[in-house]
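J.: coordinates only, sequence not included:
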């Protein structure tokens, strides 16, 4: 019998896919975006999927229905804790943001009502930044109050075999009567060595996909800067055109744009973070000066090729960009499975 997990803030199921590959079964999933719920159900037809606010989910009833739950998994929506909030003076940060407090507090309400053996909590790397100290302290104090001991760290997905440099905060909590959880060792590094494989690159996963289709005339990679994009070397961005980089007639000032502006992938490196929003001039773009295709960012996020994403192009992009790379989750989930469910 597979250990049972309840999934919240499920999105399209990146976390669930990692746990599924490690031998767990999602019995219940929740999200408040209908397209995410429909896509999740298409991939996990045996799971109960409820599309509603987390505040409206009765987890005591879920436990009555499915019996003892082994694990709670989920990544509360991250905008309130993201780096971008440092620049958005019009919006509150962390727990001061109503949605930030709502999601984190309801995560621990679910934990209290389900009383699982373990929990998996994921968020952006900014969760550990000093301005968000209250959120991290809430995770620590609520875990303590509910009888769980936790281990957390910021990890780079590329160091676990994902072809993407993506920093994420991962916290694993287990009941106090269980052995301490030990994070799995990193399996990959940039150059590789005796104990690590080399990073998986974009060329490794999308170099053999032939998607050189004609560009949509209304949506060209780079937008009004499409000609500049063609000049950017693979692995570089708009900084190529700055005085500091020695460009003869500088076009942009140093660090005047987002890092992803005119950012182009290199086939010799992992991708940079695939974000949830799609833009005409924000990369990463393919090294052949075009937009990435859904099938390509799907591989960069380490989803199986047969995984289903519903909705229009921008919806599918958002589903993938918001997800946690399944390969990263699988490494952690296997460690949980081997330690506590032998």
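T.: That came in fine, so what should we check first? Being a predicted model, the structure only gives us computed values, none of them experimental.

J.: switch to C-alpha atoms for all contacts and neighbour counts from now on
T.: Will do.

J.: for residue 156, give me its contacts.
T.: 165, 166, 167, 168 (Cα atoms under 8 Å, 6 or more residues apart in numbering).

J.: top of those by neighbour count?
T.: When neighbours are taken as other Cα atoms under 10 Å, the top entry among the contacts of residue 156 is residue 166 (23 neighbours).

J.: list the contacts of the nearest residue to residue 311 once chain neighbours are set aside.
T.: Leaving aside its sequence neighbours, residue 311 sits nearest to residue 35 (Cα to Cα, 6 or more residues apart in numbering; 6.6 Å). Taking Cα under 8 Å, 6+ apart, we find residue 35 in contact with 310, 311, 315.

J.: take the one below as the second:
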């Protein structure tokens, strides 16, 4: 019987995707996602769709799913063709706001979903904005009135009330240094998780041993930090991930096995080339006085024709100027004509079959690529993107704002904080031969930190490219508008990393059963043990 999973703060389902991809020798799923809770409407819709996918055997999706992917039928039509699977998906994916939805209602859903099974896994990560370095800098530190600081307590309450065998809790690196009233938050989170009854004594909760996935022996808080690029993820994503094992379980988890780093170009470099669009242009008028007393310029925006010919004329003019100043040869590549689409029918999307992630991304029934459509950008930003990509190609590093200033002051963005020194990497080209930088939800706002390394495309990354960086399989569909899709991808746990964690968790269950059987074969040992005492076999 599959091991049940309850997924809290599920986002689009990155953790669940990893766990549900672990199979036994017969090809059956080891884990079964019983309940996924998420408050965001678009992410919940994505969760429902992926739950629908899991109602079918691994890698055995019906033909109608691919008709939906290609846009031949709607999502509603797909669900109508498989009402039983859709009903199961609706039961699993629940749109609710943890911390606001009554705890009695949450508890009842969990009890119903578990169907009296005592051995199960809790996964999820409480919202992290309050702990992130960027979030703290915006508000000048952590505010004790910020409810997000305490949302982990809802996670803890569920542990105390329902006693999972194992839990997996994920959060941002900033949690390690976050303080409230001069006390490190991470320290009291560790204490609470190890002894939930100290916070919720009315639940009579067992204790938990807290483990690192990268260190056999923990000597400092940073030993709980996982660097995703060390484990085959093409992204420098650093996250705190805790494994809690109920005190009656005799097996401690293994640690993750390091693998070779995966360069960005090896996972997105083969995708169809597409161009950016031009959203608008602006011109300046006379100086005006800003509220803070500094001088500024008033902008007048105009819409800009975004046809290929108009785009090409502008980019050719920019490239001729920049290539000459950078003393680089002209392009040998052709400018791409299309901006892409929500579904691009193509065979040019497969990784090299020897690539470590080939099987992970691939679905041989796909006839094209989803979510591969470019954004339109401000005309002046396109010149900066082009300069940044050309500079990076020549120097193997992206330019900082000071490089723009030395090259051509007109390339500097017109922001009052441009000389503050806080945003020197405002335009970041992703290096082709290295793992990408962390994909965050900020990618939904603009693409300045996620500029494609190919100058002729002159654009930021698409949703599908961001999804590949996050290791979502190519048949993973994100619901909602494009901004919502970017937001979901940026907030997720990389599924391939989650898959490796899930394999470790599955071994805990398998080996604990073996250890329990060995103890049962020694009645004298059991006789000598005081009632209620547990053996630790490490």
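T.: Received, thanks. Quantities reported herein were computed from a predicted structural model and do not represent experimental measurements.

J.: can you give me the TM-score here?
T.: Once superposed, the chains reach a TM-score of 0.87 (TM-score structural alignment, normalised by the length of the first structure), with 328 aligned residues with a Cα RMSD of 2.5 Å.

J.: picking that back up, give the helix, strand or coil label for the residue mapped onto the residue nearest to residue 311 of the first structure from the second structure.
T.: Applying TM-score structural alignment, one finds that residue 35 of the first structure aligns to residue 42 in the second structure. Recorded secondary structure, residue 42 of the second structure: helix (DSSP: H, G, I helix; E, B strand; the rest coil).

J.: now the contacts of residue 156 of the first structure as TSV including secondary structure and distance to residue 136 of the first structure?
T.: Formatted as TSV, the contacts of residue 156 of the first structure follow (DSSP: H, G, I helix; E, B strand; the rest coil; distance: Cα to Cα, whole Å):
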residue	secondary structure	distance to residue 136 of the first structure
165	strand	23
166	coil	20
167	strand	17
168	strand	14
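
J.: sec struct for the corresponding residue of the second structure for residue 306 of the first structure, please.
T.: Counting by TM-score structural alignment, residue 306 of the first structure corresponds to residue 475 in the second structure. Following three-state DSSP, we place residue 475 of the second structure in the coil state.

J.: report how many residues lie close to residue 475 of the second structure.
T.: Residue 475 of the second structure has 20 neighbouring residues, counting by other Cα under 10 Å.

J.: could you check how far it is from residue 233 of the second structure?
T.: For residue 475 of the second structure, the distance to residue 233 of the second structure equals 18 Å [Cα to Cα, to the nearest Å].

J.: ok, now residue 517 of the second structure?
T.: Here residue 517 of the second structure is placed at a distance of 37 Å from residue 233 of the second structure (Cα to Cα).

J.: helices of the first structure, start to end?
T.: Along the first structure, counting by DSSP state H, helices occupy 14-21, 34-43, 59-66, 98-114, 133-145, 202-206, 226-231, 294-300, 313-322, 326-340.

J.: which one of those helices lies nearest to residue 87 of the first structure?
T.: With Cα to Cα, the closest approach to residue 87 of the first structure among those belongs to helix 98-114: 17.0 Å.

J.: follow-up on the earlier one: ok, the contacts of residue 156 of the first structure in the second structure: which stay?
T.: Retained in the second structure: 165, 166, 167, 168, out of those (criterion both residues aligned by TM-score structural alignment, their matches' Cα atoms under 8 Å).

J.: go ahead and confirm residue 245 of the second structure touches residue 168.
T.: No. At 9.1 Å, residue 245 of the second structure does not count as touching residue 168 under the criterion of Cα atoms under 8 Å.

J.: which neighbours do these two share?
T.: Contacts common to residue 245 of the second structure and residue 168, judged by Cα under 8 Å, 6+ apart, are absent.

J.: who has more neighbours, the two?
T.: Neighbour count, other Cα under 10 Å: between residue 245 of the second structure and residue 168, residue 245 has more, with 25 against 22.

J.: which position in the first structure aligns with the more buried one?
T.: Per TM-score structural alignment, residue 245 of the second structure is aligned with residue 174.

J.: near the closest residue to that match other than its chain neighbours, how many other residues are there?
T.: Leaving aside its chain neighbours, residue 174 of the first structure sits nearest to residue 118 (4.3 Å; criterion: Cα to Cα, 6+ apart). Residues near residue 118 of the first structure, counting by other Cα under 10 Å, number 24.
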